[in-house]
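[1] I'll drop the sequence and a predicted model, then ask my questions.
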Amino acid sequence: MPFAALMPPSSAAIAVAPLSVALLLGAYAIGSLSGSLLLGRLRGVDIREQGSGNAGGTNAFRTQGLRFALAVVVFDIGKGALATWLALRYAPVGDDLPVTAHGYLAAFAAVLGHVWPIWHGFRGGKGAATLVGGVAVLWPFALPVLLLAWAAVLILSGYVGLATVIAALCLPVLAWLGDAGLPRQCFAIAAAALIVFTHRGNLARLRAGTESRFAGARLLHRWRRS
């Protein structure tokens, strides 16, 4: 359903070239390379068995430290950017599916690969860093807004999951305010919905009052107490 939503409307059926299919499958395969799990093997750990059990940057930081988490985030952002760039670079020109649509589909496929990685038993992370990589290639002007929203919510609340969800929800708003074309609009909505879905546990814990905080990030709270 998400892939179909990103395709432009047409009165006739859209013929998808074999190369297009290969690019999207390749994007999913690249996204399935989990930074935390691959790097974790080098130190003999599987972070899915530690902390929250999530194979993402936040759990990597909590269980393995800052340097490991930074390496994971860079890896996951890079794979999202690579999958997107390859789709744009090698998308068939003149095909029923526009080149830009290839890029947005590939970025979304890479995020799906990160969340449900074929190489790691379909148990991955939550997709935010990989999404950032795709956005950096396709929509770089959106990044400062997303980072500002993420940082603001994190500083005010200390909740990383909430900050990530709010930042993702900015995507459809930016697409609407910028009068974006259909591929970007559909990508923004689909990506935001997926991030909300992958963070559903965080949101449930927020409602229950059991979500853990990064207390050190609550700068405003610390300033008021000092």
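    Okay, I see it.

[2] all contacts plus neighbour counts: C-alpha atoms, from now on.
    Will do.

[3] and the host helix or strand of Val196, what does it pack against?
    Val196 is part of helix 182-198, with elements assigned from DSSP states H and E. Contact here means 3 or more C-alpha pairs under 8 Å, 6 or more residues apart in numbering; DSSP states H and E; on that basis helix 182-198 packs against helix 2-6, helix 99-115, helix 160-177.

[4] what is the orientation angle of the last one with helix 182-198?
    Between helix 160-177 and helix 182-198, the angle formed by their directions is 160 degrees, by axes from the mean of the first three to the mean of the last three C-alpha atoms, to 10 degrees.

[5] buried residues in helix 160-177?
    160-172, 174-175 (16 or more other C-alpha atoms under 10 Å).

[6] ok, now the first one?
    By neighbour count, with 16+ other C-alpha under 10 Å as the criterion, the buried positions of helix 2-6 are 2-3, 5-6.

[7] alright, now check it against this:
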Amino acid sequence: MLELGLKFTLAYLLGSILGSLVVGQLYGGVDIRQLGSGNAGGTNALRTQGKVFALWVIVIDVGKGILPVIVLPTVDVPGVGIDPLLSREFIAYAVGFAALLGHVYPLWYDFRGGKGGATAAGVLCVVAPFLALPVILFWVAAIILTGYVGLSTIVAVVGAAAYIGITDLPDAYRLFVLATLIAVLIIFTHRANIVRMWQGTENRMHLFRSG
């Protein structure tokens, strides 16, 4: 359990590094949490700082979902070692969720983070590469049909959990639990978006503009 606790903590601390604030330091100290929607994620970065800024934010936020899942399960930490009672799969799922929690509630930034979409995508597409295509299709279909980025993110993660539940249970029950926890957290972080959609005040992103 010491191995699990240490690696969970390391993944959380890595997740707490917000891409938008790292990139913002390179742009003269910009803090996008003080701009636009006040969110630290890629969508607000795009709307307030433009495509290049947003691209780097997304790369960092996706990357910190990928890195701990790939690296930490097999790292033999000096003085801790590898716990033979813990499967590497379980540790991968745990550190992936820890990185996501770090992004949403970052220790380094007063627990004011992003909504987790990019980091969740990084985690899911590494622990279950077969989810990459369905997740992309769910997201693209939702954004084309509605124009709501938040709703599209919710559809993508809920769709991922549903896809696992339909195609891989009972064998992939641990993956299903992880995907369900991610979906619940993403829905929670987008609760304000849900209210604005209900009120008709949520901003839309138009991928295809005429004229």
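    Thanks, I have it. Everything quoted here is computed from the prediction, not taken from an experiment.

[8] tell me, the helix holding Val196 of structure 1 lands on which residues of structure 2?
    Mapped onto structure 2 using TM-score structural alignment, helix 182-198 of structure 1 spans residues 173-189.

[9] in structure 1, what range does the helix ranked longest in structure 2 match?
    Ranked by number of residues, the top helix in structure 2 under DSSP state H is helix 51-71. Helix 51-71 of structure 2 corresponds to residues 66-86 in structure 1, going by TM-score structural alignment.

[10] if you count neighbours, what's buried in the helix holding Val196 of structure 1?
    Those would be 182-196, 198, for helix 182-198 of structure 1 by 16+ other C-alpha under 10 Å.

[11] let me see the contact set for Val104 of structure 2.
    Shown in contact with Val104 of structure 2 (C-alpha atoms under 8 Å, 6 or more residues apart in numbering): 16, 111-116, 189.

[12] what's the matching residue for it over in structure 1?
    By TM-score structural alignment, Val104 of structure 2 lines up with Val115.

[13] how about the counterpart of Leu25 of structure 1 in structure 2, what does it touch?
    Alignment note (TM-score structural alignment): Leu25 of structure 1 maps to Thr9 of structure 2. For Thr9 of structure 2, the contacting residues are Ala98, by C-alpha under 8 Å, 6+ apart.

[14] now the angle from the one helix or strand Thr9 of structure 2 maps to to helix 51-71?
    Element membership for Thr9 of structure 2, per DSSP H and E: helix 2-15. Here helix 2-15 of structure 2 points in a direction 170 degrees away from that of helix 51-71 (the same axes, to 10 degrees).

[15] next helix or strand past helix 2-15 of structure 2?
    helix 19-26.

[16] that following helix against structure 1, how far on average?
    Following superposition, helix 19-26 of structure 2 is found to deviate from structure 1 by 0.8 Å on average (mean C-alpha distance after the TM-score superposition for structure 1).
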